[in-house]
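Chemist: Return atomic coordinates for the entry below.
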Amino acid sequence: MEDANNSYDLIIIGGGPAGLSAAIYGGRAKLKTLLINKGTLGGMADTTREIVNYPGTIKVSGPDLMGDFAKHAESFGVEFLKDEVVGTDFAGERKKVTTKKKKEFFAKAVIIAVGNEPRLLDIPGEKELQGSGVAYCATCDAEFFEGEDVVVIGSGDQAIEEGMYIAKFARKVTVIVLHDEGILDCNKVSAEGALRHKKMEFVWNSTIEEVLGEESVKGVKIRNIKTGELTELPCQGVFFFVGMIPSTQFLKASGLEMDERGYIPVSEQMETNLEGVYAVGDNRRKYLRQVVTAASDGATAAVAAERYIEEQDSFQLNVLQSEKKVLLLFFDAFNQESLEFSTSLEEVNLELQESYKIVKIDMATKKNLALKYQIDKVPSVVLLEKGREIKRLNCCTGKDKLKSQL
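Modeler: Here you go, the predicted model:
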């Protein structure tokens, strides 16, 4: 049940750079904002040892940068809750989210910023030995392999850069690569650094078939994809960096449109297919997934949500609660025909002793209402009574014919 304690203007699900950026903008806009995050604030960025491409900051640790994001949001009165959202109801004007701790929260708008998570290969031994030698985050776990032999699976930016970090602790790091010798999927600078690294070795044209060990990792079984030959390599740790998947599984029944991988397509304003619901950061379909693009997404979505909320509040007050019938006028402030028609409508209403309340909707700034009423041209007028549509006026007539329609 909704009450003052669980009711918000804006709820943000996820506390990575996208969610925190949205929180900053939401709080600054004086929206009552709640950020729900199941893990450590900062998301994947919080596990990054060094960030060297965030504009204006030459080098900073992920935890330090994300800590600053969180403090910034807190300074604007944003509320934080450590919990996991497991259910949603986005059907009505009041969006509802339900958490693992069986709490319910309501908001006028929701921003989804749950990011993504490491993709599993689902090979024998991987799940069984998670936390006992199988790992997915070098910053989190590399130090546990001091002086030991470690295998890294993958050859993208994350795999190679994390592999070099692991090499600071491990005796040796062996990278398993699908490609021919010398070919890595990472950027050129990282590739050059890894290939000449004294503690890093590469096994080319190969993939991993199994993680060996009972209580802890003892080695890996490797298959050469060209010859089919199977070999075993002793090691004490295996780090998987074979891609990411969006953390959107809990949204499958929400009505949100998602692609075959679970990523959410959005508009330029970060709008999803559901009114009042936005998606930002690594869980949305996009070209580049970096802290700077996540922060940009969050800012865009929060501003869009603020305008959506203002639009809905204004509609509630001026239309749904109006004692008079409402003439909902869709116009374009830069269109001369729209401006002339607006004047004519006001004059006709004056002649009718202001029997109607005229509510003007500028198509350039209030697109949600235009979509709601399927308005594709201006000027357009929808006659409403208590929010119920009665009819639409023919706007291509003179004042007399316009008056006759009313």
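
Chemist: C-alpha only now, for contacts and for neighbours.
Modeler: Will do.

Chemist: Residue 126: what's it in contact with?
Modeler: Contact partners of residue 126, counting by C-alpha atoms under 8 Å, 6 or more residues apart in numbering, are 134, 210-211.

Chemist: Kindly apply the preceding question to residue 299 instead.
Modeler: Residue 299 sits in contact with 18, 21-22, 24-25, where contact means C-alpha under 8 Å, 6+ apart.

Chemist: ditto for residue 84
Modeler: Contacts of residue 84 (C-alpha under 8 Å, 6+ apart): 36-38, 99-101.

Chemist: Can you say which of those residues are buried?
Modeler: For these, a burial check counting by 16 or more other C-alpha atoms under 10 Å picks out 36-38, 99.

Chemist: Might you specify the subset of those residues located within strands?
Modeler: Using DSSP state E, 36-37, 99 are the members of the buried ones among the contacts of residue 84 that sit in strands.

Chemist: Residue 350: neighbour count?
Modeler: 12 (other C-alpha atoms under 10 Å).

Chemist: isn't there a helix covering it?
Modeler: Yes - the assignment for residue 350 is a helix, going by DSSP: H, G, I helix; E, B strand; the rest coil.

Chemist: ok, which stretches of the stretch 101-250 of the chain are strands?
Modeler: 104-112, 116-118, 134-135, 149-153, 172-176, 200-203, 206-212, 219-224, 230-234, 237-240, 244-246 (DSSP state E, counting those that start in this stretch).

Chemist: Is residue 60 in contact with residue 52, as I believe?
Modeler: Yes - look at residue 60 against residue 52 with C-alpha atoms under 8 Å: they come within range, at 6.7 Å.

Chemist: who has more neighbours, these two?
Modeler: When neighbours are counted by other C-alpha under 10 Å, residue 60 comes out ahead of the other of residue 60 and residue 52, with 16 against 13.

Chemist: Quickly note the distance from the residue positioned nearest the centre of the chain to residue 270.
Modeler: Per C-alpha atoms, centre = their mean, the C-alpha nearest to the average position across the chain is that of residue 280, at 2.6 Å. Separation of residue 280 from residue 270 (C-alpha to C-alpha, to the nearest Å) stands at 6 Å.

Chemist: another one to check against the first:
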Amino acid sequence: MSEKVHCLIIGSGPAGYTAAIYAARANMKPVLYQGIQPGGQLTITTEVENYPGYPEGIQGPEMMIDFEKQAKRMGADIRYGIATKVDFSGSVHKVQIDEKDWIEADTVIISTGASAKWLGLPSEQHLNGYGVSACAVCDGFFFKGKEVAIVGAGDTACEEALYLSKLATKVHMIVRKGEDGMRASKVMQDRVKAAENIQIYWNAETDEILGEKKVEGVRIKNILTGEKQEIPLSAFFVAIGHKPNSDIFAGYLQLDDAGYIITQAGTSKTNVAGVFAAGDVQDKIYRQAITAAGSGCMAALDAERYLTEKGIH
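Modeler: The predicted model follows:
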């Protein structure tokens, strides 16, 4: 079965839903497929306090329901389904849904997001949203005046450790390698080492996150000696990277070394005319709901201009 649409949106986080709102209002009759995680990463986020317009804060899943309702009210056609294959070789872009039906689209907006990398501990998943987080900028504020831990060794981990050090009384930083094996740039390493309330544990790995209903501590293990120690704390942040959900676009779209879709500066345009990317699948710097929504708006406006220039109505 094949279907033809003006605007196909793949993914349903803040970027996808915002693109759908703008595209629907521009009479582009957008069709949005929600993907493997309807609502994106915000559906595994509890309290969102930094998105404008919600003075009392809002639960992540509830916020995504609001986004979806608004997109539907504007006339967006929102469907369940996962994009499993694409063919961007011709002037009409083809996307396969659930390994069977093909959609032909004049424009495609990719907002498939990125998935945080996790350590793979059962306790990590059990306590996710209850003190375990993959975003210090999103959730650090809730642990002001408390002790927290962060695991990671790159620039992002260092940036988040420094961010947390301004809020928390103490930051326990867990680094798997020794001092000479830290991936972060020298300047970031120096800043972390100079911070009085950041304690670095070298050659350490997370053995277990402790707590039943919320994070109460972490047990770490020294890789060289096997020695274990328990540290009481209120939050555990994972900063070992993100993986953009871009695998099916490889071969057609330009990706960077980490797999993020490359867009032209100041736009949502990819290297394929009529294909646009928004949100975390192309943003490895900010990764916030508000920036994702903004880039979703850009993608819809770019797609509308593309259709107008092509004389497609």
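
Chemist: The first structure: helices as residue ranges?
Modeler: Per DSSP state H, the first structure has helices spanning 17-28, 62-75, 138-141, 157-166, 188-195, 291-315, 336-351, 367-372, 399-404. These are given in chain order.

Chemist: Tell me the residues of the second structure aligned with the first one.
Modeler: In the comparison with the second structure, helix 17-28 of the first structure aligns to the range 14-25 (TM-score structural alignment).

Chemist: how about the nearest residue to residue 267 of the second structure, chain neighbours excluded?
Modeler: residue 298 (6.8 Å; C-alpha to C-alpha, 6 or more residues apart in numbering).

Chemist: about what we covered before: so what's in contact with residue 280 and residue 270 of the first structure at the same time?
Modeler: 297, 301.

Chemist: quick revisit: of the contacts of residue 84 of the first structure, which are still contacts in the second structure?
Modeler: Retained contacts for those in the second structure, judged by both residues aligned by TM-score structural alignment, their matches' C-alpha atoms under 8 Å, are 36-38, 99-100.

Chemist: and which of these is nearest residue 240 of the first structure?
Modeler: When these are compared for distance to residue 240 of the first structure (C-alpha to C-alpha), residue 38 comes out closest, at 22.5 Å.

Chemist: wait, what's in contact with the closest one?
Modeler: 14, 82-85.

Chemist: So which of these belong to strands?
Modeler: 82, 85.

Chemist: okay, the contacts of residue 38 of the first structure in JSON lines with distance to residue 296 of the first structure next?
Modeler: Converted to JSON lines, the contacts of residue 38 of the first structure look like this (distance: C-alpha to C-alpha, whole Å):
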{"residue": "14", "distance to residue 296 of the first structure": "15"}
{"residue": "82", "distance to residue 296 of the first structure": "24"}
{"residue": "83", "distance to residue 296 of the first structure": "25"}
{"residue": "84", "distance to residue 296 of the first structure": "24"}
{"residue": "85", "distance to residue 296 of the first structure": "24"}
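
Chemist: circling back: ok, which of the strands of the stretch 101-250 of the first structure comes nearest residue 1 of the first structure?
Modeler: strand 104-112 (7.7 Å).

Chemist: Off-centre distance for that closest one?
Modeler: Here strand 104-112 of the first structure is found 14 Å from its chain centre; the criterion is C-alpha atoms, centre = their mean, to the nearest Å.

Chemist: Return the mean post-superposition distance for it against the second structure.
Modeler: When the second structure is overlaid, strand 104-112 of the first structure sits 0.8 Å from its aligned residues on average, using mean C-alpha distance after the TM-score superposition for the first structure.

Chemist: Show me what that strand is packed up against.
Modeler: Applying 3 or more C-alpha pairs under 8 Å, 6 or more residues apart in numbering; DSSP states H and E, one finds that strand 104-112 of the first structure contacts strand 7-13, helix 17-28, strand 95-99, strand 277-279, helix 291-315.

Chemist: Try it again at 7 Å.
Modeler: strand 7-13, strand 95-99, strand 277-279 (3 or more C-alpha pairs under 7 Å, 6 or more residues apart in numbering; DSSP states H and E).

Chemist: contacts for the first one?
Modeler: When you say that, I think you mean strand 7-13 of the first structure. 19, 31-37, 105-114 (C-alpha atoms under 7 Å, 6 or more residues apart in numbering).

Chemist: From residue 38 of the first structure, how far out is residue 328 of the first structure?
Modeler: Counting by C-alpha to C-alpha, the gap from residue 328 of the first structure to residue 38 of the first structure is 43 Å.

Chemist: And the buried ones among the contacts of residue 84 of the first structure, which is closest to residue 140 of the first structure?
Modeler: Among those, and counting by C-alpha to C-alpha, the member closest to residue 140 of the first structure is residue 38, at 17.3 Å.

Chemist: To which residue of the second structure is that closest one aligned?
Modeler: Per TM-score structural alignment, residue 38 of the first structure is aligned with residue 35.

Chemist: ditto for residue 100 of the first structure
Modeler: Using TM-score structural alignment, residue 100 of the first structure lines up with residue 98 in the second structure.

Chemist: so who does its match touch?
Modeler: Per C-alpha under 7 Å, 6+ apart, neighbours of residue 98 of the second structure: 81-84.

Chemist: now do 10 Å
Modeler: 35, 80-85 (C-alpha atoms under 10 Å, 6 or more residues apart in numbering).

Chemist: Shared with the first structure, which of the residues you listed?
Modeler: With both residues aligned by TM-score structural alignment, their matches' C-alpha atoms under 10 Å, the contacts of the contacts of residue 98 of the second structure that the first structure also has are 35, 81-85.

Chemist: Nearest to residue 173 of the second structure among the residues you listed?
Modeler: Checking those one by one against residue 173 of the second structure (C-alpha to C-alpha), the nearest turns out to be residue 35, at 34.3 Å.

Chemist: Quick check: closest non-adjacent residue to the closest one.
Modeler: Per C-alpha to C-alpha, 6+ apart, closest to residue 35 of the second structure is residue 82, 4.4 Å.

Chemist: Good, we can wrap up now.
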